[in-house]
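Participant: build me a model from this:
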Amino acid sequence: MTPRKRTGRCAALLLTAALATGALTGCRPLADAASASCEDTGSRVDALKSYDVLDSRPPGTIVPQGFEDLQAGCWEDSGEAWLYADRTYVFPGDKAEVIQYYEAAAEREGWKPSKATRQALKENRSASLCFTRGKTDDATTLDVYFLTKEILDAEETKTGPDFDAGFGYRVAVNSTADGSAASCSD
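Facilitator: Alright, predicted model coming up:
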């Protein structure tokens, strides 16, 4: 399988991080504020891969062909580096079942829903979910999001027939490479 290009959701995370970095650094030039790189991040990537929620999934979930392996690593773009570990699944049921499942799984592991996620859950909307660890680990986020054609096209990902059995979604644990605070883009 060809490695996916880390765009789409990752680009949105980067834009959010860039804007937040400017605000938090008193508007220092972005090049000065965003100087993290992927060098020596292997142990932190391994830590992201260890989160149980990545292997947790609702009964009936399919691991699609070509997505059997946990994807993990570090990517750099525009001077900012991000660590990720994610899994891609296909679920043949209703999106609400996936949302309910991961809401409970995240809570069991100590993740707290973002403001936007709390609102979406309250309104019973099918939405992407984003969780943080709070003060325990303010550099890591958990995202559960549904894959769209645009995301898959941006990643240059080819999907097989497993995706015809339901809808694709991804469970991703992300972190800043330098360990600085990260948050969900509410």
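Participant: CA atoms for contacts and neighbours, from now on please.
Facilitator: Fine.
Participant: in this protein, which helix has the most residues?
Facilitator: Using DSSP state H to define each element, the chain has its longest helix at helix 9-24.
Participant: work out for me the element Ile151 sits within.
Facilitator: Assigned by DSSP states H and E, Ile151 belongs to helix 149-154.
Participant: hang on, Thr117 in a strand?
Facilitator: No - with DSSP: H, G, I helix; E, B strand; the rest coil as the criterion, Thr117 is assigned helix and is not in a strand.
Participant: next up, for comparison:
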Amino acid sequence: MILGVVIALATMICLALLAGSAWLLFYGSEGACEENPALERMEQIAAAAPAAANGATVVAERSGAECRDDSGDPWMTADTVYAHDGDAPPLITHYWDTAAKEGWKAGGTRNEAPDRFRNVDGICFRKDIAGEPALLRVRSLGADELMVSVESALDGSKMPC
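Facilitator: Purely as a prediction, here's the structure:
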């Protein structure tokens, strides 16, 4: 009888630990975006985007910043969508050169940039902002729009380019 009670208690403890781990994995970070460090980080990454290319104009209704903390790994992104004249090579040159001048390190080569610009992942750069890793992505959204995004994980972990 004692053995049955011990087994039942051990089973309940294991199930409780499993449930607690699952809660932390999926919901434990919920609310992290509303805390002061997240708000400060959001300001830092939003300010880190390079200056717009000549002739590019902000599409305000499609631009903004958000923090997501519903997946277990809180991260934030500041996206700016620009309308442009549709000529990609000057845009690629502008962002490649500007990013390098501002300390961003490319996640590929300059020769790969035109193909990456048209890819969903975009041209990707890395740099630390206020001591934490961040990514800069520049990509085409079609013939006359591009998106410039600065992304960072809230916990300071590196994100893949």
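Participant: thinking again about what came up before, could you tell me where the longest helix of the first structure falls in the second structure?
Facilitator: Helix 9-24 of the first structure lines up with nothing in the second structure when matched by TM-score structural alignment.
Participant: repeat that for stretch 172-182 of the first structure.
Facilitator: Alignment of stretch 172-182 of the first structure against the second structure: residues 149-159, by TM-score structural alignment.
Participant: contact partners of the matching stretch?
Facilitator: Stretch 149-159 of the second structure has contacts (CA atoms under 8 Å, 6 or more residues apart in numbering) with 38, 41, 45-46, 48-49, 73-80, 132-138.
Participant: do the same with stretch 104-120 of the first structure
Facilitator: The contact list for stretch 104-120 of the first structure, computed with CA under 8 Å, 6+ apart, reads 53, 56, 126-134, 142, 184, 186.
Participant: in PyMOL, how would I select the buried members of those?
Facilitator: Selection of buried members from the contacts of stretch 104-120 of the first structure for PyMOL, criterion 16 or more other CA atoms under 10 Å:
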select buried, resi 53+126+127+128+129+130+131+132+133+134+142+184
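Participant: which two among the contacts of stretch 104-120 of the first structure are spaced furthest apart?
Facilitator: Ser56 and Asp186 (24.9 Å; CA to CA).
Participant: following the longest strand anywhere in the first structure, which helix or strand comes up?
Facilitator: Longest strand in the first structure, counting residues (DSSP state E): strand 80-91. Of the helices and strands lying after strand 80-91 of the first structure in sequence (DSSP H and E), the nearest is helix 95-108.
Participant: and the angle for that following helix with strand 80-91?
Facilitator: Here the directions of helix 95-108 of the first structure and strand 80-91 differ by 130 degrees (axes from the mean of the first three to the mean of the last three CA atoms, to 10 degrees).
Participant: sorry, back to before: taking their axis directions, the longest helix of the first structure and strand 80-91 sit at what angle?
Facilitator: Angle, helix 9-24 of the first structure to strand 80-91, by the same axes, to 10 degrees: 140 degrees.
Participant: mind giving me the packing neighbours of helix 9-24 of the first structure?
Facilitator: Judged by 3 or more CA pairs under 8 Å, 6 or more residues apart in numbering; DSSP states H and E, helix 9-24 of the first structure is in contact with helix 30-33.
Participant: in a strand, Pro64 of the first structure, correct?
Facilitator: No - applying three-state DSSP, one finds Pro64 of the first structure to be coil, outside a strand.
Participant: wait, it sits on Thr88?
Facilitator: Yes - Pro64 of the first structure is within contact range of Thr88, at 7.5 Å (criterion: CA atoms under 8 Å).
Participant: all set, thanks.
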